[in-house]
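1. predicted coordinates and the sequence they were generated for:
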Amino acid sequence: MRSQRGWFLLFLLVEGVVALYVTFGRAGFDPLTGLLVLAPAMGLASVAYRFQCDQERELSRVRQIAELAQQAIVRPLPPRLGGMSLAVHTRSATDQALIGGDLHDALVAPTGVRLIVGDVKGKGMEAVRLSAVVLASFRRHAPDVPDLVTLATALDADLVPHLGEEDFVTVLLAEFVPGEVRLVNCGHPAPLRIGHRLEALEPPEPSPPLGLGPEPRLRRAGLGLSQRLLLYTDGLSEARDADGVEFPLDRHVRHALAAPGLDHALPNLLDLLDEHAGDLRDDLTLLLVQPVPAPDPAERAAGPEPDGPAATALPADSRKDGF
């Protein structure tokens, strides 16, 4: 791109010389006089071009620093964590950004695997800053607090001093124990349980987001080896087509997410989303989770497989029951 601009600038200068020559020549003036008039303009154009190149180099440097900072904020998750298989996809609506206002993380606590998915109101670096505050608080408190309600309260207390008057963060907290998932939802889209049907696990009572006086309530739901859980941000549920119709969370989504292997399921969902909405106008985070069977004693003695055991295939679609 920079070389193209250089050639374009040279082309304009040559065109200017020719135009002055023709104009001054026909009027009876010395063409050298015209070149002397043009010379300062050529110098200014050269200075402007060098300034633009310097600005582009500085912008590239800033983008590299921002990319490293964002990678430090949202760390990659392993495909296997504490008896759970994980698959993650993130997409920022902001050009040149790895993340925006979305956040996610997971860790192993004494009670089980704990996971967070959230969405900061707004975009840009301010949203990234608030994401960093929430994730730092999650990493500090999640390994030790006794339950998710206490964890949500701690996150809110840490976040409030950093918020403006209209700022808030929606958050979904999940804790996985054998056969069960425990959820606390503060203003976030409800996760989807995928099994014989697609089911939104709504909170027992709605709670405001963090920063707006949340009232977290615990929900417990079964999650067997043949079921998956999709946690996501509103970049999925509020994606609209050209007619303004939101992305439907229907049996097609259930079929896509029931594909063998989590690494196939999320691409299937993204294909549906891109077909429906095209370019996204909001950040998107998708986190698909499934329990995996514990190895038997013989397998445990032999050592784990490199990536852990594969997730169990989901049952066939059952349209008579929900989605």
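-> That came through fine.
2. C-alpha from now on. contacts and neighbour counts both.
-> Fine.
3. what ranges do the helices span in the stretch 1-150 of the chain?
-> With helices called from DSSP state H, counting those that start in this stretch, the stretch 1-150 of the chain shows them at 2-27, 31-73, 124-141, 148-159.
4. now tabulate those helices in TSV and tack on distance to Leu210 and mean neighbour count.
-> Below are these laid out as TSV (distance: least, Cα to Cα, whole Å; neighbours: other Cα atoms under 10 Å):
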stretch	distance to Leu210	mean neighbour count
helix 2-27	45	14
helix 31-73	19	14
helix 124-141	10	19
helix 148-159	5	19
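5. now distance to Val88 too, for these, in TSV please.
-> Shown next, in TSV, are the helices of the stretch 1-150 of the chain (distance: least, Cα to Cα, whole Å):
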stretch	distance to Val88
helix 2-27	36
helix 31-73	14
helix 124-141	16
helix 148-159	22
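6. and those helices: which comes nearest His89?
-> Shortest distance between His89 and the helices of the stretch 1-150 of the chain, using Cα to Cα, is found for helix 31-73: 14.0 Å.
7. show me what the closest one is packed up against.
-> Contacts defined by 3 or more Cα pairs under 8 Å, 6 or more residues apart in numbering; DSSP states H and E place helix 31-73 against helix 2-27, helix 124-141.
8. turn those into JSON lines, including distance to Pro178.
-> Shown next, in JSON lines, are these (distance: least, Cα to Cα, whole Å):
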{"stretch": "helix 2-27", "distance to Pro178": "57"}
{"stretch": "helix 124-141", "distance to Pro178": "22"}
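9. another structure for you, compare them:
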Amino acid sequence: MTDGTPSANRAVLAAMPVVVMAVVALMDLVTEPGVGFLPLVSLGPAFASLVGGWRRTAVIGLVALVLCVGLGVYDRLFEERRGFAAMASVAGVTGVGIAAALMRSRREEQLASMRSIAEVAQRVLLRPVPRTAGPLRVAVSYTSAVAEARIGGDLYEVVASPYGVRVIVGDVQGKGLAAVETAAVVLGAFREAAHDEPDLVGLGERLERSVARELEGEKFVTGILAEIGARPEIVFLNYGHPAPMVVRGDGTVRFPEPPAYALPLGLGAHGGERPKPYRVDFAPGDQVLLYTDGVTEARDGDGRFYPVGERAPLLKDPDADRALEALRADLARHADGPPHDDAAMLLLRYHGHGDGKSVPSG
């Protein structure tokens, strides 16, 4: 029995042509010549074309043809047409298998090329966040809902600006390439405005204008902005996004809500409350988890949402990356099957401005 891993499955498929031809040869030898097992030798090159290249398929096909001739002579099938029909079957299947192997190789090369392009796009769009920024230690986790995808509609960034460390976590409405394009617009605007705008409200207004120019109809982006300066506090600006989770050094958990709920980015033209900044104490030993709704809306087999607040003890590990990985692994265990939405998490740990009260971290 295999262990179920792709490498084990591939090894089984790689051995299958030899096993099949050996079984067919054995059955042909122990049964009467008239039973008609000989054409089944063509299963060898057929299986070879599933995982091997065209050269391996051709070699297996040649071995199958030699085996077919040997068994045909042994069974005296060349005294009638059955031996030649079996050879034609093996040759035909081998030819088709070689063609299939060539086509699969080309597709694999194209997929490898697309994967490398996606990795470059990921590095440009979702660049690795700095492990330290000002008074912060930072860790990030991103899980895409699309199989094999590296990027999606969730976004995050950390920028050390002249006005303090500025952070964004957001969630674009929708999925697919359109969501990725919108995420690129938001991140590009944030990276530029974070260095130019002296206050967080001005930064948010720049983002609103950029998103409004790019989005059409009722599309929008929920997001939360955060700023950490010289004082032991964090300033939030919330655009319809889930409240951050603040974990104090003593283990207590809070989800500070904004004084007024604002519309997501892109919907500012529809009126409603403008976002108001609100401040939360953020001292050495404290942690803040920013996340998207792919985290809190993940359901288990009974339909229960992920209780992120109850899982705060998982963030006790001194290494920020290991702590966030423990939370991500717990989220994956909680979810019933593959994720239905992208899930981004950004962990901020306050370790002070060189005051010797730092929280150990990776």
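-> Sure, I can see it. Remember, predicted model here, so these are calculated numbers, not experimental data.
10. TM between them?
-> In this superposition the chains share a TM-score of 0.80, using TM-score structural alignment, normalised by the length of the first structure; 300 aligned residues with a Cα RMSD of 3.4 Å.
11. wait, which of the helices of the stretch 1-150 of the first structure is closest to Arg114 of the first structure?
-> Comparison of the helices of the stretch 1-150 of the first structure against Arg114 of the first structure by Cα to Cα identifies helix 148-159 as nearest, at 8.7 Å.
12. out of the helices of the stretch 1-150 of the first structure, which comes closest to Pro248 of the first structure?
-> Closest to Pro248 of the first structure of the helices of the stretch 1-150 of the first structure is helix 124-141 (Cα to Cα; 27.2 Å).
13. what range in the second structure matches the closest one?
-> Aligned by TM-score structural alignment, helix 124-141 of the first structure corresponds to residues 176-193 of the second structure.
14. which residues are contacting the matching stretch?
-> For stretch 176-193 of the second structure, contacts defined as Cα atoms under 8 Å, 6 or more residues apart in numbering pick out 125, 151-157, 159, 168, 172-173, 203, 206-207, 210-211, 214-215.
15. that one: average distance to aligned residues in the first structure?
-> Superposed on the first structure, stretch 176-193 of the second structure shows a mean distance to its aligned partners of 1.4 Å (mean Cα distance after the TM-score superposition for the first structure).
16. identify each buried residue in stretch 286-295 of the first structure, please.
-> Leu286, Leu287, Leu288, Val289, Gln290, Pro291, Val292, Pro293, Pro295 (16 or more other Cα atoms under 10 Å).
17. which residue packs closest to the third one, ignoring adjacent ones?
-> The reference is to Leu288 of the first structure. Nearest residue to Leu288 of the first structure, sequence neighbours excluded (Cα to Cα, 6 or more residues apart in numbering): Leu230, at 4.5 Å.
18. so that neighbour is in contact with Gly195, correct?
-> No - between Leu230 of the first structure and Gly195 there is no contact under Cα atoms under 8 Å: 11.3 Å.
19. what sits against Gly83 of the second structure?
-> For Gly83 of the second structure, the contact set (Cα under 8 Å, 6+ apart) comprises Cys68, Val69, Gly72, Leu77.
20. how would you label the second one: helix, strand or coil?
-> The reference is to Val69 of the second structure. Reduced to three states with DSSP: H, G, I helix; E, B strand; the rest coil, the structure at Val69 of the second structure is helix.
21. and it, how far from Val18 of the second structure?
-> Relative to Val18 of the second structure, Val69 of the second structure is positioned 17 Å away (Cα to Cα, to the nearest Å).
22. just the strands in the second structure please.
-> Assigned by DSSP state E, the strands in the second structure fall at 132-133, 136-143, 154-161, 164-172, 221-228, 233-239, 245-247, 253-254, 278-281, 287-291, 343-350.
23. can I get the ones you listed in CSV with distance to Ala269 of the second structure?
-> As requested, those are exported to CSV (distance: least, Cα to Cα, whole Å):
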stretch, distance to Ala269 of the second structure
strand 132-133, 34
strand 136-143, 31
strand 154-161, 23
strand 164-172, 18
strand 221-228, 14
strand 233-239, 14
strand 245-247, 29
strand 253-254, 32
strand 278-281, 23
strand 287-291, 26
strand 343-350, 28
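24. out of those, nearest to Asp321 of the second structure?
-> Taking the strands of the second structure one by one with Cα to Cα, strand 136-143 is closest: 5.3 Å.
25. mean deviation of the closest one from the first structure?
-> So strand 136-143 of the second structure averages 1.7 Å relative to the first structure (mean Cα distance after the TM-score superposition for the first structure).
26. which elements pack onto that strand?
-> If you count contacts as 3+ Cα pairs under 8 Å, 6+ apart, strand 136-143 of the second structure packs onto helix 320-334, strand 343-350.
27. ok, which of those comes nearest Arg81 of the second structure?
-> Closest approach to Arg81 of the second structure among these (Cα to Cα): helix 320-334, 60.3 Å.
28. map Ala139 of the second structure onto the first structure.
-> So, by TM-score structural alignment, Ala139 of the second structure is matched to Ala87.
29. Leu315 of the second structure now?
-> Checking TM-score structural alignment: Leu315 of the second structure goes with Leu257.
30. OK, contacts around that match?
-> Leu257 of the first structure touches Ile194, Ala265, Leu266, Asn268, Leu269, counting by Cα under 8 Å, 6+ apart.
31. how about 10 Å then?
-> 194-195, 198, 228-230, 251, 263-269, 288, 314 (Cα atoms under 10 Å, 6 or more residues apart in numbering).
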